[in-house]
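*Asks:* missing the sequence, but the structure's below:
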């Protein structure tokens, strides 16, 4: 009686390759759905060094398109709130992947034209998030919304610096990949 071997031999390597290809196709299909032209008011537009666009200005997302991407929630303290607050949204790296971003920096621009450059490495090494919910409720403009870039300050204390606090952009409207 022979032993069953998992993921060994030519046939099993072929199956593993097919499985990885299927997972990749599911991610591409999800990114394509997120890249459809927004039906609602665009909340965020990604421009610059991107491969995927859904309009002449770049890749725009309305609330529904953002919610099609993988969701993340975490609670963290910030200099702006006295107690930890729960943020929910999408990882910056997932947004950049959906756009097919190619660059080293992302210039984040707020509604009031505040601008800050964020190294793409931040998105790769941390769960930097573009959040639209604060304590499970949409964020109005008067409370830093509708979108905020937030870092997991409590999970990674090394991020509690003036530089990273400056990269936590309130009222985010645009990401320019450079």
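*Replies:* Perfect, thanks for sending it. On a predicted model such as this, the values are computed, not experimentally measured, just so you know.

*Asks:* rest of the way, CA atoms for contacts and neighbours
*Replies:* Fine.

*Asks:* what's the spacing between the strand ranked longest in the chain and its chain's center?
*Replies:* In the chain, with assignment by DSSP state E, the single longest strand is strand 81-91. Relative to the chain's own centre, strand 81-91 is displaced by 15 Å; criterion: Cα atoms, centre = their mean, to the nearest Å.

*Asks:* The residue lying closest to residue 38 once chain neighbours are set aside - how many residues pack around it?
*Replies:* Counting by Cα to Cα, 6 or more residues apart in numbering, residue 38 lies nearest to residue 62, which is 5.4 Å off, once chain neighbours are set aside. Using other Cα atoms under 10 Å, residue 62 has 18 other residues around it.

*Asks:* try residue 16
*Replies:* Neighbour count for residue 16, taken as other Cα under 10 Å: 14.

*Asks:* name the element residue 59 belongs to?
*Replies:* For residue 59, the element it lies in under DSSP states H and E is strand 59-61.

*Asks:* Which strands and helices lie in contact with the helix or strand where residue 173 lies?
*Replies:* Element membership for residue 173, per DSSP H and E: strand 172-177. For strand 172-177, the helices and strands in contact under the criterion 3 or more Cα pairs under 8 Å, 6 or more residues apart in numbering; DSSP states H and E are strand 44-48, strand 105-110.

*Asks:* ok, and what's touching that strand?
*Replies:* By Cα atoms under 8 Å, 6 or more residues apart in numbering, the list of residues contacting strand 172-177 from outside reads 43-50, 101-111, 145-149.

*Asks:* here's the one I want to compare it with:
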């Protein structure tokens, strides 16, 4: 006697999101086409980028958790800062790599901290040897009490042009939003 065919329940939205996030991390970010959207973050959202035309999760907004940021090309450098003692190693994603990956275009970046403090960073700062969106310092995740969870850090020691009040003012910590504008 034939066995009845079992019906399959449709996976819930959280399950589908988790599967998409796992596929994103296993395949790597380079596998997304420019017209594909990012999966929903599986973890806590650390960074929201708006004004993004490509790869946003809808309504020109991209939300990224730590795992999504860590899946992007990693940039590390050692530098001193005016806010910390000695030289530290900062790890994160280059601002230029992040914006390129998201398909962001514009002339300026408004970076906003958890306390709504805002700075404007020219899009022209998002270059190869420019700032990173750091999520680690000396190997440890940045904590809120230590300017985290994200901090825009320039390689101050590598370039004397980065040792100015203008650049220091762009080095926003506790970053949680970026708005890309014309």
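*Replies:* Looks like it came in fine. All values derive from a computational prediction rather than experimental measurement.

*Asks:* Now the TM-score, please.
*Replies:* The TM-score (TM-score structural alignment, normalised by the length of structure 1) is 0.80; 153 aligned residues with a Cα RMSD of 2.0 Å.

*Asks:* quick revisit: sort out which residues of the longest strand of structure 1 are buried, please.
*Replies:* Buried positions in strand 81-91 of structure 1, judged by neighbour count with 16 or more other Cα atoms under 10 Å: 86-91.

*Asks:* Tabulate those (CSV), appending distance to residue 56 of structure 1.
*Replies:* Formatted as CSV, those follow (distance: Cα to Cα, whole Å):
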residue, distance to residue 56 of structure 1
86, 35
87, 31
88, 29
89, 25
90, 24
91, 25
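
*Asks:* ok, which stretches of structure 1 are strands?
*Replies:* Under DSSP E, structure 1 gives strands at 44-48, 59-61, 71-78, 81-91, 105-110, 115-119, 129-134, 137-138, 148-150, 172-177.

*Asks:* now for these, which one comes closest to residue 156 of structure 1?
*Replies:* strand 71-78 (9.9 Å; Cα to Cα).

*Asks:* which bit of structure 2 covers the closest one?
*Replies:* Per TM-score structural alignment, the counterpart of strand 71-78 of structure 1 in structure 2 is residues 74-81.

*Asks:* Run the chain-centre distance for the matching stretch.
*Replies:* Counting by Cα atoms, centre = their mean, stretch 74-81 of structure 2 is centred 16 Å from the centre of its parent chain.

*Asks:* same check, this time on stretch 140-159 of structure 1
*Replies:* 13 Å.

*Asks:* Tell me the residues of structure 2 aligned with that stretch.
*Replies:* On structure 2, the counterpart of stretch 140-159 of structure 1 by TM-score structural alignment is residues 143-162.

*Asks:* Distance-wise, check the residue nearest the centre of structure 2 relative to residue 164 of structure 2.
*Replies:* Nearest to the mean C-alpha position of structure 2, by Cα atoms, centre = their mean, lies residue 69 at 4.9 Å. Per Cα to Cα, to the nearest Å, residue 69 of structure 2 is found 28 Å from residue 164 of structure 2.

*Asks:* Packing partners of the helix ranked longest in structure 1?
*Replies:* In structure 1, assigned by DSSP state H, the helix with the most residues is helix 9-34. If you count contacts as 3+ Cα pairs under 8 Å, 6+ apart, helix 9-34 of structure 1 packs onto helix 63-67, helix 92-99.

*Asks:* once the two are aligned, what's the mean deviation for the first one against structure 2?
*Replies:* Its aligned residues in structure 2 lie a mean 0.6 Å from helix 63-67 of structure 1 after superposition (mean Cα distance after the TM-score superposition for structure 1).

*Asks:* which secondary structure elements does that helix contact?
*Replies:* Applying 3+ Cα pairs under 8 Å, 6+ apart, one finds that helix 63-67 of structure 1 contacts helix 9-34, strand 81-91.

*Asks:* The longest one now?
*Replies:* With contacts defined as 3+ Cα pairs under 8 Å, 6+ apart, the packing partners of helix 92-99 of structure 1 are helix 9-34, helix 120-125.

*Asks:* quick one: the last one to chain centroid distance?
*Replies:* From the chain centre to the centre of helix 120-125 of structure 1 is a distance of 11 Å (Cα atoms, centre = their mean).

*Asks:* That one: which residues count as buried?
*Replies:* Buried residues in helix 120-125 of structure 1, counted by 16+ other Cα under 10 Å: 120, 122-123.

*Asks:* Could you do the first one as well?
*Replies:* Of the residues in helix 9-34 of structure 1, those buried by neighbour count under the rule 16+ other Cα under 10 Å are 30-31, 34.

*Asks:* Need the counterpart of residue 40 of structure 1 in structure 2.
*Replies:* Using TM-score structural alignment, residue 40 of structure 1 lines up with residue 43 in structure 2.

*Asks:* for the nearest residue to that match once chain neighbours are set aside, what are its contacts?
*Replies:* Sequence neighbours aside, residue 65 is the residue nearest to residue 43 of structure 2 in space, at 5.6 Å (criterion: Cα to Cα, 6+ apart). Neighbouring residues of residue 65 of structure 2 by Cα under 8 Å, 6+ apart: 41-47.

*Asks:* Since that was my last question, I'll sign off now.
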